[in-house]
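Peer 1: below is the structure, and that's it, no one-letter string:
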């Protein structure tokens, strides 16, 4: 359904704040431990090797938790002000692995620095970071998270990301909403599908595990999204993702994703569980009564599910709806409510 077009983390903080945070690693999270391993780079895998690997091989060591996220800085400030209960609540978010969003609010130099910092920390900890690209032209079809690069800029931007990630373990979720939203603005399909395919090709060539947008279980039907995934290059990717920035239960998403997988030659998938702890609450945009989902985890079974992730940054607004600030802006009151109503 169109109401599920959750607007993404355009900015967890403003551009100015994001630039300031780059110096201390603009990434999501807070160190969960002190694991140390060899920093030797793994070999660059081919697309066929990526597809044949297990989830635990691709996400070797587990999911990386970043040290200097917005949530971490907020928790630090709250502690300094002796707001102990609030600091503890926000630390609940900061202590988890959350995807790192790469968008058009970063210059080329900045996006390289963000990636370099994140992978260096992850490599040292022996874990795998997760990134999200979010700069497709005509992003969000003019909605709360509108923006994006030009087509020419987008091609170069993705090449930079792929080259920077080459030789590192990493997973990249390519452009949330980009394929599902074609249902709402079909005019973008002719340019968007080739652009995403070019991004997938670049990532695959660098040995990066990539996932494409499949919307969610209550948006676009499997037989509609599957041809888009094929046209966007899923044959060169690991698979697809569902429920990003949305609130549907895992069982809804896996049932939907299994049908999509069957239509895409058995593609694997990941599910965003960052805010689905209380399930669907009637709207995609800053719903009241939402809670954090289960902690992110790599799947160890034999299904096509690779991982349940925190992709949307808990505490980042969906947009100026239900009392929220601009899309992506930090909303502390909402973050505290998510923690209070978290899945147990």
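Peer 2: Thanks, I have it. Nothing here was measured: the structure is a model prediction, and the numbers come from that model. Numbers count the residues shown, from 1 in each chain.
Peer 1: going by C-alpha atoms from here, please, whenever you check contacts or count neighbours.
Peer 2: Will do.
Peer 1: and the strands in this structure?
Peer 2: All strands of the chain, identified by DSSP state E, fall at 100-103, 130-134, 171-174, 209-213, 239-242, 268-272, 297-298, 305-309.
Peer 1: quick one: closest of those strands to residue 82.
Peer 2: The closest of those to residue 82 is strand 100-103. By C-alpha to C-alpha, the value is 28.7 Å.
Peer 1: centre of the chain versus the closest one, how much separation?
Peer 2: 8 Å (C-alpha atoms, centre = their mean, to the nearest Å).
Peer 1: picking up where we left off before, format the strands of the chain as TSV; extra columns: distance to residue 112.
Peer 2: Listed next are the strands of the chain as TSV, based on distance: least, C-alpha to C-alpha, whole Å:
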stretch	distance to residue 112
strand 100-103	10
strand 130-134	13
strand 171-174	15
strand 209-213	18
strand 239-242	24
strand 268-272	25
strand 297-298	26
strand 305-309	23
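Peer 1: quick one: contacts for the residue of the chain positioned farthest from its centre?
Peer 2: In the chain, counting by C-alpha atoms, centre = their mean, residue 82 sits farthest out from the average C-alpha position, at 32.1 Å. Remark: with contacts taken as C-alpha atoms under 8 Å, 6 or more residues apart in numbering, residue 82 is in contact with nothing.
Peer 1: returning to what we had before: any chance of JSON lines for the strands of the chain, columns mean neighbour count and distance to residue 59?
Peer 2: Putting these into JSON lines (neighbours: other C-alpha atoms under 10 Å; distance: least, C-alpha to C-alpha, whole Å) gives the following:
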{"stretch": "strand 100-103", "mean neighbour count": "25", "distance to residue 59": "15"}
{"stretch": "strand 130-134", "mean neighbour count": "23", "distance to residue 59": "9"}
{"stretch": "strand 171-174", "mean neighbour count": "25", "distance to residue 59": "8"}
{"stretch": "strand 209-213", "mean neighbour count": "27", "distance to residue 59": "9"}
{"stretch": "strand 239-242", "mean neighbour count": "27", "distance to residue 59": "14"}
{"stretch": "strand 268-272", "mean neighbour count": "26", "distance to residue 59": "12"}
{"stretch": "strand 297-298", "mean neighbour count": "18", "distance to residue 59": "7"}
{"stretch": "strand 305-309", "mean neighbour count": "23", "distance to residue 59": "9"}
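Peer 1: one more structure, for comparison:
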């Protein structure tokens, strides 16, 4: 997301914002109303609510994202790049609920109910019976993203729109998640990226001052609405190392997190964890730099690029954050998720060793893997790459207490448009997304944003191509937790697409993608499938195996089969795929 100015508002000022809620008073009977009394309802502790939602579960694969990836692969001129795109097409990503219509759905966009149905279908296909965890980004606060324009939203910072946020957005989401058929899922909610961090570093911004009471009220309302659902998990957004890593910012941020969570019915236990680097580019690790290392007598953290911020990377910030939130009273089960969707920084620009320079800034600039001109270059920056693949309980970062690496921002979805683009989503134009803009926030440097970008959240093929080309670990190589990304995703993936349907049947197409070289594969069809016709495969006991000519696949290679099914149309999405 954004990097903000280093200036930090005093904690007392943050806490004082609690009383500035306008004329509207919360309805005590509403599901999100805070109550600190001894009889206040709290989350029911049950076997269904585990410490880490991602542990022992598979993650939801969004067929819409997969379709975009496969379309980009089909248009790529570079065969190797196209194969790498296909190899990651089965990776899980979060679903962004960035406006009311994203929840209800439109004629061209699946709503939350359809995503949840697809996740249930995915769970039913899992050969090991693992639960499926769905990551939802709750992102529609009144006055959203108050310090930027590219992802501003549909709701204004007013009492009237706060009422809409509660009744038309959060209540609708909570009612859907509460349905019995979705209790088989584990649902992770990422609560309002950019909101509380903005109140830490941008309290002097007039737009943030106007939005502050609604951010606080809205976050409390969302937490209280989801807390009674034992299969739902709440993670607060916690910025990133280049935003909140300074000691004064970190202290104020944790104080604010604790104060806001403390206003909920269940208090700090309402929060299961924190997510860092959401839609960000801060590297997981800076392998050749330590903040305290001295270059000509000066710490690395004092280099111009880091500006005395001791947290050089997300692993450092996650460890710093975790220690602070536990000291603030959050439970010791609190976990951290890092969004690794775009913080890989591989490619030819990645340094292979530390610099030999004895000049501090030169040493840092030649040693850092973060290739941005400035840590504040947040919009579609040149040179970025996919980071670690999504995985639960990644190893190697014990102080960070990581629940997962997750692709919270779906790779290939734009941060913001390069110029003003008319849209009906309330999204504006931020000059930080214009590659020709020279910004004081970047110490007078050009933004180095990619050109011709669409509005935030729209598919950006050029960016996706860059991310895949610059992936670190490279597609098919060993991941940071010691496992290959392909093994983490499975040796193959399969995605079902409905190409036609009628009252008594439908036509389905299934794309199989190899995560590693395969000599054969098999795909499990949705339960109850009745075949009227099948091509490019052989069916036995509900499983499709290939013909001789489409059985062998290289890593990243694809095969397709199709069928005509009788009866109800199944949900599009991922199917279980095996290498034998």
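Peer 2: Good, I have the coordinates. Here the structure is a predicted model, which means the values were calculated and not measured.
Peer 1: ok, back up a step: for the residue farthest from the centre of the first structure, give its distance to residue 76 of the first structure.
Peer 2: Remark: distance between residue 82 of the first structure and residue 76 of the first structure (C-alpha to C-alpha, to the nearest Å) = 10 Å.
Peer 1: ok, now how distant is residue 74 of the first structure from residue 279 of the first structure?
Peer 2: Applying C-alpha to C-alpha to residue 74 of the first structure and residue 279 of the first structure gives a distance of 26 Å.
Peer 1: aligned counterpart of residue 198 of the second structure in the first structure, please.
Peer 2: Mapped onto the first structure by TM-score structural alignment, residue 198 of the second structure lines up with residue 181.
Peer 1: so what's the residue count around that match?
Peer 2: Other residues within reach of residue 181 of the first structure, judged by other C-alpha atoms under 10 Å, total 23.
Peer 1: next up, the contacts around it.
Peer 2: With C-alpha under 8 Å, 6+ apart, residue 181 of the first structure has these contacts: 5, 140-141, 215.
Peer 1: go through stretch 250-263 of the first structure and flag the buried ones.
Peer 2: 250, 253-254, 256-258, 260-261, 263 (16 or more other C-alpha atoms under 10 Å).
Peer 1: give the contact list for the nearest residue to residue 392 of the second structure once chain neighbours are set aside.
Peer 2: Closest residue to residue 392 of the second structure apart from its sequence neighbours, by C-alpha to C-alpha, 6 or more residues apart in numbering: residue 404 at 4.2 Å. By C-alpha under 8 Å, 6+ apart, the residues touching residue 404 of the second structure are 54, 336-338, 390-394.
Peer 1: now the alignment partner in the first structure of residue 387 of the second structure: how far from residue 344 of the first structure?
Peer 2: The equivalent of residue 387 of the second structure in the first structure is residue 293 (alignment by TM-score structural alignment). Using C-alpha to C-alpha, residue 293 of the first structure is found at 8 Å from residue 344 of the first structure.
Peer 1: neighbour-wise, which of those two wins?
Peer 2: Neighbours per residue, other C-alpha under 10 Å: of residue 293 of the first structure and residue 344, the larger number sits with residue 293, 27 against 8.
Peer 1: show me what contacts the more buried one?
Peer 2: So residue 293 of the first structure contacts 273-278, 342-343 (C-alpha under 8 Å, 6+ apart).
Peer 1: next: residue 144 of the first structure.
Peer 2: 7, 318-320, 326-327.
Peer 1: check contacts around the counterpart of residue 338 of the first structure in the second structure.
Peer 2: Using TM-score structural alignment as the criterion, residue 338 of the first structure maps onto residue 467 of the second structure. When contacts are counted by C-alpha under 8 Å, 6+ apart, residue 467 of the second structure is found next to 342, 383-386, 411-412.
Peer 1: repeat for residue 410 of the second structure
Peer 2: Contacts of residue 410 of the second structure by C-alpha under 8 Å, 6+ apart are 65, 93-94, 341.
Peer 1: what's the match for it in the first structure?
Peer 2: Checking TM-score structural alignment: residue 410 of the second structure goes with residue 313.
Peer 1: that older thread, what about the residue nearest to the match of residue 338 of the first structure when sequence neighbours are not counted, how many neighbours?
Peer 2: Excluding its sequence neighbours, the residue lying closest to residue 467 of the second structure (C-alpha to C-alpha, 6+ apart) is residue 385, at 3.8 Å. Neighbours of residue 385 of the second structure under the rule other C-alpha under 10 Å: 30.
Peer 1: and what of the one 4 residues further on?
Peer 2: If you count neighbours by other C-alpha under 10 Å, residue 389 of the second structure ends up with 29.
Peer 1: verify the stated contact: residue 141 of the second structure with residue 214.
Peer 2: Yes - between residue 141 of the second structure and residue 214 there is a contact under C-alpha atoms under 8 Å: 7.4 Å.
Peer 1: so for those two, which sits in the more crowded spot?
Peer 2: Legend: neighbour count by other C-alpha under 10 Å for residue 141 of the second structure and residue 214, higher for residue 141 (33 against 29).
Peer 1: next up, the contacts around the more buried one.
Peer 2: 153, 155, 162, 165, 192, 214-215, 218.
Peer 1: could I get those residues in JSON lines, plus columns for distance to residue 61 of the second structure?
Peer 2: As requested, the contacts of residue 141 of the second structure are exported to JSON lines (distance: C-alpha to C-alpha, whole Å):
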{"residue": "153", "distance to residue 61 of the second structure": "26"}
{"residue": "155", "distance to residue 61 of the second structure": "29"}
{"residue": "162", "distance to residue 61 of the second structure": "32"}
{"residue": "165", "distance to residue 61 of the second structure": "27"}
{"residue": "192", "distance to residue 61 of the second structure": "22"}
{"residue": "214", "distance to residue 61 of the second structure": "33"}
{"residue": "215", "distance to residue 61 of the second structure": "30"}
{"residue": "218", "distance to residue 61 of the second structure": "29"}
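Peer 1: name the member of these with the most neighbours.
Peer 2: residue 214 (29 neighbours).
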